[in-house]
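S.K.: Below: sequence and its predicted model.
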Amino acid sequence: MAVTEIEKTIRPRRAVQVAGRLGALRTALTAWLGRPLASFHLVLAVFALLTALGLVMVLSASVVVSFNTQGSGLYTVFKKQLLYVLVGSVLFWVGLRMPLPTIRALSPIGMMFGVIILVAVLTPLGAKVNGTRSWFVVGPVSFQPIEVCKLALALWGAHVLVVKRAVLHRYRHLLVPVLPVALLLFALVMLQPDLGGTITLGVVLIALLWFAGAPLRLFGALALGGLAGVALLAVGTQYRLDRVVSFLSPDDDLGGKNYQAVQAQLALADGGFFGRGLGQGSSKWNFLPNVHNDFIFALIGDELGLLGCGLVLALFAMVAVVGMRIATRNIDPWIRMVAATLTVWLVAQAAINIGYVVGLLPVTGITLPLISSGGTSVVVTMLVFGILGNCARHEPEAVSALRSQGPGRFGKLLHLPAPDPYQPPKKRKPVRPTAPPRGAEQRRRGTPERARQKASRGNPRIAKGGRR
């Protein structure tokens, strides 16, 4: 009885202690998130973790591919990935350091450049890889223009919609010129044909219109058009049609059309909770094609288990939270729209990749941002994170702290200038004064007869006709 009474006394105390510790942790976390540069530091942390995880997994996944296909060593693919990461790191710094008004001013030029390179890739200048003419290849270096076009559409589309925000309630101003330009991009990408690029480009367009406040019925029409385009691309080539058929009938032809999807799910299952260990996964030994690129999430589950997959999901969930936090805490409408659109793009691309690896979506060939092996995707994604970090430094509290207290530790390390405060656009003066309503001037001054009568009240000579 004594022992039972002691346990009854100790358990509530332990519960109170645990609750107190959780409360203290919650208070400390809330205080840290309330700091002026919390969003900027979170962007840096997520970016560094995703980049490091991507390099480690590409190194583990590409050893067998390098040995079998490259023939020049075990680390050929990894060395290329490391080179792309170095180039992307420079662009990340440029995106952090370049003033956002300059980026906004250059967005129309970037959009024009994107259209030009999409046209050029359809000419003999472009290289045909895996049945699609969507690459420029110069020696060992390859470049995919659709990645640049997605960023250009996000920056330029936000600029146009913000300039016309006072008249966006009219369909003519809401859709023109953003929708025609986007449809031109869709047409050029579908001519390649590139299903994954078309889907992610559509995500950027929908995000722009959503954050611009477009009516819901417009998204229904866009969804119907998007489904028609995806269906057209899916049946346009045999291997895409095989992917759709294998998704609709996952239990048929397990050694043929469904082989890749089945092997991805087996790799996830073999990893268990803790995984086989880094570098010990069996799926990369020619059991799972494109494991270092499209299906790297399956290798993460194979080698790092459910914990590794949970880490990836948590990092992209953090990208979503931080990106929307940056969008809501800014007062510049262009920064708000750009931060929200870029965030939706990154998170949606990761969700599509993870979705088809686990069998929830058909295979589309979309890479996992910053983790999959891929040159243009990695470089452009690192630039996107740099722009997000720049947007975080333009939060009003961050601007005040940086201008009053100095650039801070990371600002000194990266040589980042203090951002300028937000200046609302000046109201345009009319080109010529508005003509007054007809008769307003006479009502203000009165008729000549009324003016004469008013003046005659104080002047008797005028009352007598002006004669003495």
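M.R.: Here it is on my side, so go on. Remember, it's a predicted structure, so these values are computed and weren't measured experimentally.

S.K.: From here on, just use CA atoms for contacts and neighbour counts.
M.R.: Fine.

S.K.: Please name the nearest non-neighbouring residue to Leu44.
M.R.: Among residues not flanking Leu44 along the chain, Gly389 sits closest, at 7.3 Å (C-alpha to C-alpha, 6 or more residues apart in numbering).

S.K.: another structure for you, compare them:
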Amino acid sequence: MSKADSFLFYLTIAFVVLGFLALFSTSLGLAADNPKATFSVLYRQLVFGIGGGTILFLACFLIPYDFFKKIALPLFISAVILMLFVHFSPFGASFGGAKRWLVFGQFSLQPSEVLKFSFIVYLAAWLSSRRKDIGSIQYGLFPFLLITGVIGILLMVQSDLSTLVVITSGAGFLFFIAGGKIKHIGILMILGISAFFILTIIAPYRADRMMVFLKPGYDPQDTGYHINQSLIAVGSGGLFGRGLGKSLQKFNYLPEATSDSIFAIIGEEFGLVGSSVFILMFLLLLFRGFKIASRSPDLFGRLLAGGIVIFIAVQAFLNIAATIGLAPIMGIPLPFVSQGGTALAINLAEMGLLLNISKHRK
């Protein structure tokens, strides 16, 4: 057994430290309306995100990674049950018009984040067990579509198109890595793009967001307000930014500044140089993850490592693209950075598992 990948370990620490620093600065804008809001955001991120995430990180790092293959199905079923609890239990709660959380007193949990992790593990286990059948329609493509379709229905019940896009995109990449035929990948792409546009058209607010993306300047005082303020933030940062804590857009101008739009504040305060550092970090994570995957001793490890970095990278680059107008705004948070204790804890669990796999590299 080799030592864990030290570069990835330090990269993880850098993500946590710089992410918390960015959230700290951005959350100061909340104090304009509620002086206690900044403390609440940072406390939850520190205790539930970093604290809880550290525990999950250590567990996923120390437990032999092949154990996750044995528990993949019950882990996945548990995540699905949590998703159902959101709508069929008294603990389900709505924030911002979307019912996606479970609340137990002072503790809140976002099951869709747990679903991402469990789905990566389950899909890696399922694909590795069907290595010879992946190219088959009956035993490969059709069951894959069925599994992904069930997840899609659960997420659409919660009106969570953003998580659906991340999961289906990541799942498609994994299917390809596992040996899926090119023509089957083409079918998946056609079905995915068709489903995305249908789901966009049938919901007026999503259709408006798509119009803003396709036609810059559309409805600037309402639907287009968000992206306009985001672009103002990024543009005003220039090359080196206004400086840490000196953003103006976070003070009630930019919607969702601590969550979906936090990269815009990074651009405003740290400029093109600082923004590029974050992008480079995600690229390094993707490269390092693929390197670990390529040197894994078995197919499950390769798919698991590849799945982790693909899911994180897809989410990160869709968030960044939406922030600068290269993709429609879908409400996708930035991994390691955006407000959300559950998301950060799951990201750290994924890093622990990736480092675990790196110990067994060939």
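M.R.: That came through fine. Just so we're clear, the structure is a prediction, and the values are computed from it rather than from any experiment.

S.K.: Post the TM-score for the overlay when you can.
M.R.: Aligned and superposed, the two chains score 0.94 in TM-score terms (TM-score structural alignment, normalised by the length of the second structure); 360 aligned residues with a C-alpha RMSD of 1.8 Å.

S.K.: what residue of the second structure takes the place of the residue nearest to Leu44 of the first structure?
M.R.: When the second structure is aligned by TM-score structural alignment, Gly389 of the first structure is paired with Leu355.

S.K.: Whichever strand or helix holds that match vs the first structure, mean deviation?
M.R.: Per DSSP states H and E: Leu355 of the second structure is located in helix 341-358. In the superposition with the first structure, the average deviation recorded for helix 341-358 of the second structure is 0.8 Å (mean C-alpha distance after the TM-score superposition for the first structure).

S.K.: could you say which helix or strand contains the counterpart of Leu127 of the second structure in the first structure?
M.R.: If you follow Leu127 of the second structure across to the first structure using TM-score structural alignment, you land on Leu161. If you go by DSSP H and E, Leu161 of the first structure is part of helix 145-163.

S.K.: mind listing what's buried in that helix?
M.R.: For helix 145-163 of the first structure, the neighbour count (16 or more other C-alpha atoms under 10 Å) marks 145-162 as buried.

S.K.: on that earlier part again, in terms of contact, does the residue nearest to Leu44 of the first structure touch Val43 like I think?
M.R.: Yes: contact criterion C-alpha atoms under 8 Å: Gly389 of the first structure and Val43 qualify, at 5.9 Å.

S.K.: what about the two, which has more around it?
M.R.: It is Gly389, of Gly389 of the first structure and Val43, that has more neighbours when counted by other C-alpha atoms under 10 Å, with 26 against 21.

S.K.: so the lengthiest helix in the second structure corresponds to what in the first structure?
M.R.: Assignment by DSSP state H gives helix 262-294 as the longest helix of the second structure. Mapped onto the first structure using TM-score structural alignment, helix 262-294 of the second structure spans residues 296-328.

S.K.: Mean deviation, the matching stretch versus the second structure?
M.R.: Superposed on the second structure, stretch 296-328 of the first structure shows a mean distance of 0.6 Å to its aligned residues (mean C-alpha distance after the TM-score superposition for the first structure).

S.K.: Report the buried residues of that stretch.
M.R.: Result for stretch 296-328 of the first structure [16+ other C-alpha under 10 Å]: buried residues 296-309, 311-313, 315-316, 318-320, 322-328.
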